[in-house]
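S.K.: the amino acid sequence is not available; the structure is as follows:
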C-alpha cells in the first residue's frame, strides 16, 4: 500500500522566506532513497542541494525550474510505502527475478503541530504559503554569458603600452549580464502553440535547456507522445530547424516600449544585495578618502614570493599584500574593524579580523570572508584567499562563508578602474577599494621614472571612525604597500 507524500521547501538554516528552483535532480518515476538529492535551490545567499526525507518513487514535480517559491510550499510529491519502493525496485531491475519489497525508509510522521527533524525548518507552516506566479511563455533567458576572471587575488592590469615581462598583467575580465527579456507575445504565434492554451508540455530538464538556449517553448513544435516537447525538438529549433522564429520579429511594433526594454526579476543574491546596500547607504554616514602611491616595491615583493619554495602551489598577487597590510593596520586603528550597535548605542570593537573579499560571480555580488585572517601567516593567508576565490567562482559559497565579516576589500582593479567610493558591507565600519596598478611617470629619487602606481580608497562610517582615524588607517596601508618587505616578512 503506497502513500503520497509532499515535500515542502524547508528553511535551510538561513532564516530566509523563499528560494528559486534551479535544477531538479530527479524526474517523475525515479526511485529515490532517504538523503538522495532531489533539487538544487538558490537562496538569497547561496546554492543549496536538498536531500529527500522519504524513500519511494517520485510521483510529480510540483514546481518548475526557475520558479520562486515560499518556504513551506510543497515542491515535489513522492509515493512512499513498501508498494512504491518495491515497484521502483522492480523497474530498476527488470531481469533480477523476484525481489523482496524494500522496507520503507520513510521517517516517522511528526505529531500534530510538530516539526519533522529531517531538514532544518521542515514541517507544516503556521501560515499559508503561496507560490509566486510563474511568468508566461515568452520569458526566456537571453543566452547567459559566462562571467570569467582569474583568482580574485590576481587582479591588477598592467598598461599594455609598456609591458613588463617580470610583472604579470591583470586578468582579462569578461563582464556580461545574464538577462531575462520580457517580450510581448505576437498576435499570431510564430509556431504551433498548445491547442488548449495551456503552458507547453515539457519535462523540467527540457525547460532548463530551452531557458539556457533562449528558446520560447510556445514556438516549438512538439514531436513527443501526447504533444510533449522533447530535448531534440528544442535543439532543432535552436539550431534553425524551425523557421518560425525569424518570421516573428517583423511582426513586432518597433517603437513599443515592451520590445525596447528588458525587465530582469530581482531575486536571489541581487535582491539581498539591493536590500543590504540601501540599508547601509541610508543608515551609515559614509566618508571616502583616497591616496595614490608607488607600488613598485610591492610588485617586486610579489615576484620574489612567487618563486619562493614556501609559496609553491598558491597564488600570490598584490591583493595578498593588501590583505596582510589591512590586518596589520587594523592593530593601530581598531575603529575601522568595528560595528555600530544602534539598539545598545555602543561601538563594538572586534579583536579579530574576518576579512571579506567582494567577489563578482555569475549569481551576483557575494562577500565571503576569511575567518581570523589577522592570525594567519602570509603563506596561510595566501592559501585561504585561494580557497575563497575558488569557492566564489564556482558559486558554492555557503551562508557560513559570508557571515560574521568585520572588514571588506573590494578590488575594482580587475576592471582597469583606478578607484571608487564603495558602500559599506552592513555591520562593518570600513571598506578598502583597490584600483588598477599601472606604469606611470613618478618622481623617484629626484627623477621622473616609470613606476607601478595605484590608488587606494577607504570608505568608513563616520559615526564610528573619525576623519583622523580613517586617514591614519589609509596612510598605514599605503605605507606597507610602498615598502612591504620589512612589515610582511614576519
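M.R.: Yep, it's here. On a predicted model such as this, the values are computed, not experimentally measured, just so you know.
S.K.: contacts and neighbour counts: CA atoms only from here.
M.R.: Noted.
S.K.: what residues does stretch 313-333 touch?
M.R.: 151-156, 298-299, 302, 305-306, 336-337, 353, 355, 373-374, 378, 381-383, 385-386, 409, 469-470, 472-473, 476-477, 480-481, 484, 488 (Cα atoms under 8 Å, 6 or more residues apart in numbering).
S.K.: write the ChimeraX selection for whichever of the residues you listed are buried.
M.R.: The following ChimeraX line selects those of the contacts of stretch 313-333 that are buried, judged by 16 or more other Cα atoms under 10 Å:
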select :151,152,153,154,155,156,298,299,302,305,306,336,337,353,355,373,374,378,381,382,383,385,386,409,469,470,473,476,477,480,481,484,488
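S.K.: what's the first-to-last distance across stretch 289-302?
M.R.: Taking Cα to Cα, to the nearest Å, stretch 289-302 runs 26 Å from one end to the other.
S.K.: out of the contacts of stretch 313-333, list just those in strands.
M.R.: Under the assignment DSSP state E, the contacts of stretch 313-333 contribute 355, 409 to strands.
S.K.: in helices, which of the contacts of stretch 313-333 fall?
M.R.: The helices, defined by DSSP state H, take in 298-299, 302, 305-306, 378, 381-383, 385-386, 469-470, 472-473, 476-477, 480-481, 484, 488 from the contacts of stretch 313-333.
S.K.: please enumerate the helices of the chain.
M.R.: In the chain, the helices defined using DSSP H lie at 82-92, 204-213, 231-238, 244-248, 257-260, 268-281, 296-307, 318-330, 378-393, 399-402, 467-482, 484-488.
S.K.: against that first model, consider the following:
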C-alpha cells in the first residue's frame, strides 16, 4: 500500500538518520515539538543519543507537526520514520492515512454507503485471512462508525515503526442494545489472528524485557487484547497487587533466615545503552584484542606548574584555558615528534602497520552519559594558543553533551586526566584503534631531592599504556621518559619542539 502522490507531497516523513559512522540505532531523549506545533526548515525538533554522543536533529521541512511516531526513551532503528510534517496545513482535513487505506477495487455505491470498521494489526502478526471474492450483501441495520481519528491513531501506534500493515474489513453486524458497562470478570481475549503471540506496542515490549517479564504470561486489559504498560507493571509486582490492604507481602518463596535482609528492594537496575553501552563494548574489545603494556614514571613538575602561572598572565593567552593538562598535552606531542613510530595503528585485516604523519589527540572526558573521547584534529601542528583554544572548546562541548560523532572518530593517541579526581595514576585501557594512552595523575607537594637537598616539590606520576604489537618496551620507555623530561624542564618545549 502506498499513499497517493498528493498526500506524499503534503505529509513529509523524517527518518532517524545515521548521525555517526555506521550507527544502527539511537534513543530519543527529548522532543522539542508536539503535534500541532509549527516548524521551519532547520529547526531542532528532538535530541537523540547514539552509541557515541547526544545529537540534536533538525527537521528539513516547513509546516505543522502531524505525528510523533515514538515517545521519549524509545530506541529507534536508523531509517525508521520518527516524525511526520503536514507541509500544507491550510489545505483542509487530511485524507485517510496510507496505513488505513487498503488498495482494492472501488466499492459500489451500496457498499460505499455502508459503515465499516477496521481491525488493528500489529507488525509481525499479519491479518486474519479473508476471502478475495465479494458477494451481494443483504441490507444491514446501521452500525455506529468508529471515529476515524481513533482508528488511525491506534493503527499507526500499533504498527510501531515504518512498514504499513494490511488491514481486514470485517462484515458489519447488527448493533447490540445499549447496556450499562460493567467491569469484566476477566481480561478481554486477544483476537484469533494474533493468538500465536501476545499483542503489545514496541515501548511496552521493551519495558517487559527490561523488567524480565514474559509477555506470554500477562493477561491483557487493553483494547483488542493489547498488553498495556500497567499490565506489565502489575505482572512485575504480583504479590503487591494481589495482597489485601494491610496484609504482609511475601518477598521470597521460602521464609528468610533470621538476621537476613531483603536487598532486592534497595537495588536499582538501569538498562545499559547509548554511550555507556558503546564504551563497555569498546573497552572489552580493546582489552582482549591489543596486548597492553603499562609503564610508570614519577616526575618533578615544579617548573611546569610555575610556567602555567606565568602563561595565565601572558597577553597572548588571554581568554584561553591554561592549566597543567595543556602543557602535558604539548609535552606528549613533542615526544611523539621525537618518536613518530609510536603514532601508528594495527591493521589486522591486511596484516599491516599503518604509520600516521598526523596526530589526532584524544582527551578522555567524563560525562553524565559515560566516558567519551573526542579528539583535537592534527594537534601536532597547533601552536600553544591554538591548542589551548581547541582543548577548552572540546571540554566545554563534552560537558554540555553536545560532542558530535565526527569529533570522536579518527583518534590516534589519548590523554586521560585522572589527577582531577585526586588519583595518583592508573593503568588506562587503549581507546580502540589507537596505539597509546597517557594517564596524568594528581600533582602533589612531596619531599624530593632537588640539587642535593630534600625539598618540598610539586610531583606527579605518569602512566603510559601502549599496544605491544606496535610498540616494544624500548620505544615505549623512550616516549614516556621524554614526556617526563619536558615536564621537568619545560624549556625543552622550545629546544625539542
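M.R.: Thanks, I have the structure now. What you are looking at is a predicted structure, and each value in this text was computed from that prediction instead of being measured.
S.K.: before we move on, back to that, so which of the helices of the first structure is the most packed in?
M.R.: Most buried of those by mean neighbour count (mean count of other Cα atoms under 10 Å) is helix 318-330; its value is a mean of 22.
S.K.: Provide the aligned range in the second structure for it.
M.R.: Residues 324-336 of the second structure are matched to helix 318-330 of the first structure when aligned by TM-score structural alignment.
S.K.: that stretch vs the first structure, average offset?
M.R.: Superposing on the first structure and averaging over aligned pairs (mean Cα distance after the TM-score superposition for the first structure), stretch 324-336 of the second structure comes out at 0.8 Å.
S.K.: how about stretch 477-487 of the second structure?
M.R.: Mean deviation for stretch 477-487 of the second structure: 0.4 Å (mean Cα distance after the TM-score superposition for the first structure).
S.K.: which part of the first structure matches that stretch?
M.R.: The aligned range for stretch 477-487 of the second structure is 471-481, by TM-score structural alignment.
S.K.: from the chain's centre, how far out does that stretch sit?
M.R.: Offset of stretch 471-481 of the first structure from its chain centre (Cα atoms, centre = their mean, to the nearest Å): 31 Å.
S.K.: likewise stretch 43-56 of the second structure?
M.R.: Per Cα atoms, centre = their mean, the centroid offset for stretch 43-56 of the second structure relative to its chain is 8 Å.
S.K.: residue range for that stretch in the first structure?
M.R.: Under TM-score structural alignment, the match for stretch 43-56 of the second structure is residues 36-49.
S.K.: list the contacts of residue 456 of the first structure.
M.R.: Contacts of residue 456 of the first structure by Cα under 8 Å, 6+ apart are 290, 291, 292, 419, 432, 433, 434, 435, 474, 478.
S.K.: could you turn the buried ones of these into a ChimeraX selection?
M.R.: Entered in ChimeraX, the line below selects the buried ones among those, by 16+ other Cα under 10 Å:
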select :290,419,432,433,434,435,474,478
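S.K.: okay, the contacts of residue 456 of the first structure in TSV with distance to residue 233 of the first structure next?
M.R.: Shown next, in TSV, are the contacts of residue 456 of the first structure (distance: Cα to Cα, whole Å):
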residue	distance to residue 233 of the first structure
290	57
291	58
292	58
419	49
432	51
433	49
434	49
435	48
474	59
478	59
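S.K.: among the helices of the first structure, which is nearest residue 369 of the first structure?
M.R.: helix 399-402 (5.8 Å; Cα to Cα).
S.K.: what residues in the second structure pair up with the closest one?
M.R.: Helix 399-402 of the first structure covers residues 405-408 of the second structure once aligned (TM-score structural alignment).
S.K.: also stretch 264-274 of the first structure?
M.R.: The aligned range for stretch 264-274 of the first structure is 270-280, by TM-score structural alignment.
S.K.: now that stretch, how far from the chain's geometric center?
M.R.: 8 Å.
S.K.: need the residues that contact the match of stretch 477-487 of the second structure.
M.R.: With Cα under 8 Å, 6+ apart as the criterion, stretch 471-481 of the first structure contacts 289-291, 293-295, 297-298, 321-322, 325-326, 329-330, 332-333, 336, 456-458, 487.
S.K.: residue 431 of the first structure -> the second structure?
M.R.: In the second structure, residue 431 of the first structure lands on residue 437 (TM-score structural alignment).
S.K.: which ones are touching that match?
M.R.: By Cα under 8 Å, 6+ apart, the neighbours of residue 437 of the second structure are 413, 414, 415, 416, 428, 429, 430, 431, 464, 465, 466.
S.K.: which of these lies closest to residue 24 of the second structure?
M.R.: The closest of the contacts of residue 437 of the second structure, once distances to residue 24 of the second structure are taken by Cα to Cα, is residue 431, at 21.0 Å.
S.K.: could you pull up the residues touching the counterpart of residue 384 of the second structure in the first structure?
M.R.: For residue 384 of the second structure, the aligned residue in the first structure is residue 378 (criterion: TM-score structural alignment). Going by Cα under 8 Å, 6+ apart, residue 378 of the first structure touches 320, 324, 488, 489.
S.K.: equivalent analysis for residue 5 of the first structure, please.
M.R.: Residue 5 of the first structure makes contacts with 77, 78, 79, 80, as judged by Cα under 8 Å, 6+ apart.
S.K.: cool, and residue 314 of the second structure?
M.R.: Applying Cα under 8 Å, 6+ apart, no residues contact residue 314 of the second structure.
S.K.: and it, what pairs with it in the first structure?
M.R.: Counting by TM-score structural alignment, residue 314 of the second structure corresponds to residue 308 in the first structure.
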